[in-house]
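Undergrad: Sequence first, then the predicted structure, then my questions.
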Amino acid sequence: MINVKKLRCEYMENPIGIDVQNPRISWQIQSDVRSWLQAAYQIQVFTESDLKGLIWDSGKVESDQSIHVELNELAVKSSQRYYYQVRVWDQQDGASEWSESAFWEMGLLAASDWKAEWISAPLAQFPTESEISPLLRRKFIISKPIKSARIYATSLGLYELELNGHRVGDRYFTPGWTSYKHRLQYQTYDVTDLLAAGDNAVGALLGNGWYKGNLAWQDQSNIWGNRTALLMQLNIQYVDGHEDIITTDSQWTVSSSPILMSELYHGETYDARLEKANWSTAAYDAQDWVAAEIIEHSKAILVAQENEPVRKIEELQPIELIITPAEETVIDFGQNLVGWVRFTIQGSAGQEVTIQHAEVLDQAGNFYTANLRKAKQAILYSLKGEGQETYEPHFSFQGFRYVKLVGFGENIQLENFIAVVLHTDMESTGSFQCSDPLINQLQHNILWGQKGNFLDVPTDCPQRDERLGWTGDAQMFIRTSTQLMNVAPFFTKWLRDLAADQLESGGVPFVIPHVLDEENHSSAAWGDAAVICPWTVYLAYGDTRILEQQYTSMKAWVEYMRAQGDNEYLWNTRFHFGDWLGLDSKPGDYIGATDRDFIATAFYAYSTSLLAKAANILHKNEDYLLYSNLHAKILEAFQQEFVTPSGRLSVNTQTSTLLALMFELVEGTAKERTVKKLLQLLEESKHHLTTGFVGTPYLNLVLSQTGNTEAAYKLLFQTDYPSWLYQVTKGATTIWEHWDGIKEDGSFWSEDMNSFNHYAYGAIGDWLYRYVAGLDTDEAAPGYKHIYIKPHPGPGLDWAALDLESMYGLIHTEWRRVDGAAAMEVRITLPANTTASVHLPDALLDKLFESGATLEKTTGVSTIEQLETGVSLTLGSGKYSFTYALAKEVV
């Protein structure tokens, strides 16, 4: 039985409002037959939901491709919905049934499709310094039956829409944060069911957001503009074939809202007495509202929403009500999270209440906000006084575990407070578990660090006056992120902004979107996000288009590094963050001891090697030869500069050895000596890390790659400072910015830079998944088309299991010690249309069984080889259960 399922267009199921001119189709195949491989496929595209109006047919295409199949010959039209179905053939020419149909819908593909005008609140009533969020509305009439209706909307600032008294959609912080001078997203909403015959009304609420609001620690505001504005049009298709378009224009009117202030960092001030009941309904009397102003702003920069939107993902109940030693009333939600608190209250009109947000309590158990710096993270609410009222913010998010209540009285009911978790609504794709509860908590913390910091852009922290898209943090964590969620659309969008903000010289700003000073750009390991991030998306999702899309940016970054200094094969100029927050830093310094020229040249070599690989994949043969040659010369220069004739590194830190080994900068005797040096440095530190942001992601990976997995396990299981589990023993529920954010005595590292939700060190997850669980990709067949499974059981764990929902389907790998640790059980699930190279550690062929049978009687196994380290197999798709007695001496 062959079943084609989970049809997707541009990674999404039934998306509406996309503007990709050549959409790509992906599907999964379900089969109970082992080693099932696709031999051919057929795609049909229709204009009608009943699969009439066939407009494109691929015919039977001889190919095993089942992801990212481009519909190159299909000419798409604005606002058109397309229905499609897929069927496939196996290697024996057996055909599946047609899949259930799916669809995608195009958005507005040209600036000329926009009939709306930009409108803003009039300056006379809303001067640029006003903090009040404006309301905008318009009435219109529908006089005949509707077939369908779509709203296309965007804003300068943030917006929320209402139609006939109902909130439109479930997206938050729209239109998202992009490089606003170059790119501005719009969203598409199906509002067919919200319209009514006769009088209707549409309205919008605007907020400052990233566009106009306070950003970074320099009290910046109005970075892209000083007025919020709305662009919206409602396209209505009638049953009789006619169309109406309701647009933002001079017919809209404006009034003030109850939001007196709303800032991303500082929170929201809301006076419920100023609410205008039913303001977005046709019956509302708006005669005292003033006319909106039409303003000039480009429509040429508009692009359809590229990543999944921010949504409410889950809700958490409080776990405790605390009266602190300072006699403050505090609620503990038990989890450091990002979002806001929805609360219900009853009181008198004008009563003021305040909710403040914090990540931790201090040494004495008091509410602690010093690490927020200038961010206030406070909600100020004035009651309407008409019975029970419920409130949650609109245009501000907070990073917190604890909230302090002021003005709520003494009779606090915990059920009246709910923490709402918000982040980009990425598909959850991966999970890891093992026999050790501390490691499981570490995995929990890694996941929640990603949840909290993947809110439209990959932020460095979600609570203080920063929350910026630091490039270094993103490239350090991206591989881990791909194993937890489908982040391909998320990074596709962010990397387009990186390319948009890239300097003419090829330099890359420290943060994307770029909001810092002009000179804040192009640090090694930070700017390399331009190359490492698209390469990682390619590996994890088999997405060649992201390499095509980002190739110019990737090449520009490598050429930027090449142009620095007086030697084109070394990078020894400019400011660099170095091994940021390395524990071998000088007192009072944030930059680790590893020579920054060493780090810069190492990343120069690595990014150049990846660029050459990308050029080869994209059949850019001249560039492939050019950058392969450049990489060879950088290697030669690196070895002359940083490796002595006897094979020693001239820079002796944990991070220097890690980069030299991870990026394959040394070979032969020099590699052997570098491995020994790394182990020596670990011995000297009593087997603790001294690495910062640059070295830490590679530490355990390099140890395992060089045959020192036991040393990697020893590092992992350290529980004293500095270690990953030290944070866990201190009650962390997310990853910290500093190894000792909270010290042994309960005091804090510092006030100025001490986030307790900072995902970079969560990159240890990459090693847990690729080595402990043993799941890895193949560069030659990326996206888990061909899979490597090579578990590395180590001391301290009895079992480990990993699930990953790849583009092809579920991959499961699990190992556990059985029979008193004398034997091993390894379970593997591979999706249809994939193969895997599997290594069973410490296995002997004559003691190896699959589902109780010898391998000779097992289907799905195509090659078998006894190695010194175990048994090597090639498997086709299906479920497998291997058991074997551990070899005391593998031959």
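TA: It's in. Numbering: from 1, shown residues only.

Undergrad: only C-alpha atoms for contact and neighbour calcs from this point on.
TA: Noted.

Undergrad: Go ahead and name everything in contact with stretch 372-388.
TA: Contact with stretch 372-388 is made by 217, 265-273, 344-358, 389, 393, 398, 463-465, 751-752, as judged by CA atoms under 8 Å, 6 or more residues apart in numbering.

Undergrad: Kindly supply the ChimeraX command isolating those of those that are buried.
TA: Restricted to buried positions by 16 or more other CA atoms under 10 Å, the ChimeraX selection for the contacts of stretch 372-388 reads:
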select :265,266,267,268,269,270,271,272,345,347,352,353,354,355,356,357,358,393,398,463,464,465
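
Undergrad: Included below, for side-by-side comparison, is a second structure:
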Amino acid sequence: MTDRTAPDDLPRIERVVAEYGEPELGIGVAAPRLSWSRSGGAEQTAYEVRLRPASGDVSTVRVAGGGQVFQPWPFPELRSRERVEVEVRAEAGGAWSHWSEPLVVEAGLLRPQDVTARFISPRHVGGLDDGAVALVRHLDLAGPVASARLYITAHGVYDAWIGGRRVGDHQLAPGWTAYASRLRYQTFDVTPHLRDGGPTQLAVGLGNGWYRGQLTWNLRRDHYGDRLALLAQLEITYADGRQETVVTDDAWRAGATGVLADDLYDGQRTDLRLPLVPSVAASGPVDVLEPDAARLVAPLGPPVREVATVPARAVSTSPSGAQLLDFGQNVVGWVRLRVTGSPGQEVTVRHAEVLEDGELGVRPLRAAKATDTYVLSGGPELLEPRYTFHGFRYAEVSGVSVEASDAEAVVVSSDLRRTGWFECSEPDLERLHENVVWGMRGNFVDVPTDCPQRDERLGWTGDIQVFAPTAAFLFDVGGFLGSWLRDLAAEQRPDGGVPFVVPDVVYEHIGGPRPGDPPHSPPAGWADAAVHVPWTLYQRYGDTGVLERQYDSMRAWVEKARSLAGDSLLWDTGFQFGDWLDPDAPPDDAAAAKADPAVVATAYLARSAHLLALTASVLGRDDDAARYESLAADVVRAFGKAYVAADGTVRSDCQTVYALAIAWDLLETPEQRAGAGRRLAALVQAADFHVSTGFLGTPLVLDALCRAGRADLAHAMVLTRTAPSWLYAVTMGATTIWERWDSMLPDGSINPGEMTSFNHYAYGAVADWLHRCVAGLAPAAPGYREVAVRPLVTGQLTHASARHLSPYGPVAVSWRLDDDRFELSVEVPPGVTAHLDLPLADPYPDAVGPGSHRFTGRWRRP
């Protein structure tokens, strides 16, 4: 039985964005692409874009066709600072929609010569061993202000204030990029701060941040430089039309603040008896540094903001007598604490993700102190740091007695728009999915880090390579990861090698090359992020621009990997992380996986060459497409000859090698494919449905089982509750994804391995399988222009649903199984076709178009 509710026949334009929807002001593209979603109406046959510049001369362009995602800018390029309004309407079914709400597009400083400010650095305060500083400029405005823009960035992290009022709500700006090549600046509308004219003050606080704080396990503090610095350009237009520009120069003054020390790893020490920005009476000189405006870039994605608060749930006393706050959720940010004390009284807040023997479990933090201290000025006070963040669920407070109502956890993250949700009949699986969301939120703090709490917090390429499909479903990461990929290309070696982490602060080869290997031997699966992440963004957002921007980087990496494999096309040299953190690896050797590293590396070479060929085809580079598809085929043949037996047995005979071979079509004969599928199933059954994969095998093992016709085994694996499994951590009370399958042992003790984070999203890549295969919602064409609705219903779950805000609008699938009766609903937005492959014994259509559709009938058992 099939029911259909027709969509509203009148098309409506919903969300319109330029490029990635960020920044709100100061876009860094002169010809931003436009995207919109629609509700109601038939297939779009044309659209119009209307431009309203400041001059009032309205112009309209009509374009035939159904395009509505990343459509080219149809007007002359924007000039620096130019502000326009854009409206869109669409024709569908012979009728035109109403015009959309106006979208304001304001260009930033598009040329280096637009920047007249210079970096300034305090001369006598703010040294490497000093605390945060304030840089101050007094202004005497020449009358009422009509508009004002502040363009600002820093070496370090900043917070800006005008007239004692904070500018914006960004945290830890300007963020972390490959500073030598790319330094973001931000644009703020500060008209409300200046509107009345008269005297005022511009004050900016500078902390160490990523630029000058400790980074990596070596705790080096000056990866980028040993001086804090500020660049600011305030452009004022008065009500009478006059213009004035105030820039950072030698007229500014510097002063020390009550932030006596600040570090991302160690925390912040604050003396509240001393002034903080903007109250500092700065009088010290500054040095004007050499200009370097060519590396300034506008943001592509959203800033880090305070995105939530979590109230403390309880206060308890540890066996040692310590006072512990429990927030009930592992978060990333800091504690906001309300206290009353005496002048000079000291309050200390220490952080940890877990408890061990009733005390803070700080061993996983390694050398990071994760401690904030405050010297009180007396009376009621609100304590929170400005220039640090922590990963924690628990906080130990000493120096003052507190109640749960006195504390809340401030959650900070890149302010990404949520786009994906999942539900099912198993509460523990829903909790697992929620843990993935929290883990992503906590690790997407300006860069996609591995963990947010210990002396690391780096943009490991392997982690995001496996997690990108999940990330792109849950949140809109097009601009966020697009920016990170530009940093990857900037940090890429001249020979095409890709760093382990981006931004690159590791530099050297971690494992040490074998004799005869080049000094830097990038590992498979990690360096392959250069190819896999851009392809994922294209698949999920329909963004050919990211492929165009990254193509040279993608090709350079494949050529580098090809050279490492040599004439044999078998990549069996150099250090490999391999199937990192295989659950059978010893605690002190995370790279000691069951999967042969050469098998893994060669499989990645084949896959990346294939994805590069597809990319070249999309971009119309037909010669490259043929060349790299031929390379991929040659690698597959070499892989099969060296590593695969006639019966499908793959060298090292473990879950990961079969997952790679099956999921990526590396098996050439039907006998090998069938045999490999049977062997993978046998290994899973022999393991009693436990996971036996590390970082690289885990995202593929369930898909491989499904392709082998054993979706029942895939469901059994994901529903297993003893270690190693996804749900083991849930049964142990986890609220984020763990780095190890058993970061906490069954007795409640912490795994002794060095790599023991309790917020590490890599294994959360399983959520992509939940979306595509359990709920049955998958992209079938770039940007979800077509979707595949194919839930793999085995009877082990009785209902599941997924909803995604695709570039074309909301798409959703929900199904329910009641004995032998199956029911499914699907919501399809305008412009999208859904292809159906349902477990129904009764007839149903192959595809449906926009609207709400419902299918019911007898369940076709697998």
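TA: Perfect, thanks for sending it. On a predicted model such as this, the values are computed, not experimentally measured, just so you know.

Undergrad: How close are the two chains, by TM-score?
TA: Once superposed, the chains reach a TM-score of 0.95 (TM-score structural alignment, normalised by the length of structure 2), with 840 aligned residues with a CA RMSD of 1.6 Å.

Undergrad: residues in contact with Pro458 of structure 1?
TA: Shown in contact with Pro458 of structure 1 (CA under 8 Å, 6+ apart): 468-470, 474.

Undergrad: In a strand, Lys714 of structure 1, correct?
TA: No - with DSSP: H, G, I helix; E, B strand; the rest coil as the criterion, Lys714 of structure 1 is assigned helix and is not in a strand.

Undergrad: Report the two of the contacts of Pro458 of structure 1 separated the most.
TA: Using CA to CA, the two most remote members of the contacts of Pro458 of structure 1 are Leu468 and Ala474, lying 10.7 Å apart.

Undergrad: More neighbours: which of those two?
TA: Using other CA atoms under 10 Å, the more surrounded residue of Leu468 of structure 1 and Ala474 is Ala474, with 25 against 22.

Undergrad: Mind telling me what the more buried one corresponds to in structure 2?
TA: Counting by TM-score structural alignment, Ala474 of structure 1 corresponds to Ile464 in structure 2.

Undergrad: Name the nearest of the contacts of Pro458 of structure 1 relative to Asn572 of structure 1.
TA: Trp470 (22.3 Å).

Undergrad: roughly how far apart are the nearest residue to that closest one once chain neighbours are set aside and Phe367 of structure 1?
TA: Residue nearest to Trp470 of structure 1 in three dimensions, not counting chain neighbours: Val511, with 4.3 Å by CA to CA, 6 or more residues apart in numbering. Using CA to CA, to the nearest Å, Val511 of structure 1 is found at 31 Å from Phe367 of structure 1.

Undergrad: Three-state assignment for Glu519 of structure 1, please.
TA: With three-state DSSP as the basis, Glu519 of structure 1 sits in coil.

Undergrad: same thing with His853 of structure 2?
TA: When classified by three-state DSSP, His853 of structure 2 comes out as strand.

Undergrad: Matching it against structure 1, which residue comes up?
TA: Aligning on TM-score structural alignment places His853 of structure 2 opposite Tyr880 in structure 1.

Undergrad: Closest to His619 of structure 1 out of the contacts of Pro458 of structure 1?
TA: Ala474 (27.9 Å).

Undergrad: Just confirm Glu805 of structure 1 contacts Ser431, I think it does.
TA: No - applying CA atoms under 8 Å as the test, Glu805 of structure 1 and Ser431 come out as separate, 9.3 Å apart.

Undergrad: which residues touch whichever residue in structure 2 pairs up with Val61 of structure 1?
TA: Superposed on structure 2 with TM-score structural alignment, Val61 of structure 1 falls opposite Val63. Going by CA under 8 Å, 6+ apart, Val63 of structure 2 touches 46-48.

Undergrad: mapped onto structure 1, which of those hold?
TA: Checked against structure 1 using both residues aligned by TM-score structural alignment, their matches' CA atoms under 8 Å, these keep these contacts: 46-48.

Undergrad: Just among the residues you listed, which is most surrounded?
TA: Using other CA under 10 Å as the neighbour test, the kept ones among the contacts of Val63 of structure 2 are led by Tyr47, with 20 neighbours.

Undergrad: For whichever strand or helix holds Leu605 of structure 2, grab the matching residue range in structure 1.
TA: Here Leu605 of structure 2, judged by DSSP states H and E, is contained in helix 597-618. Helix 597-618 of structure 2 lines up with residues 596-617 of structure 1 when matched by TM-score structural alignment.

Undergrad: Brilliant, that's me finished.
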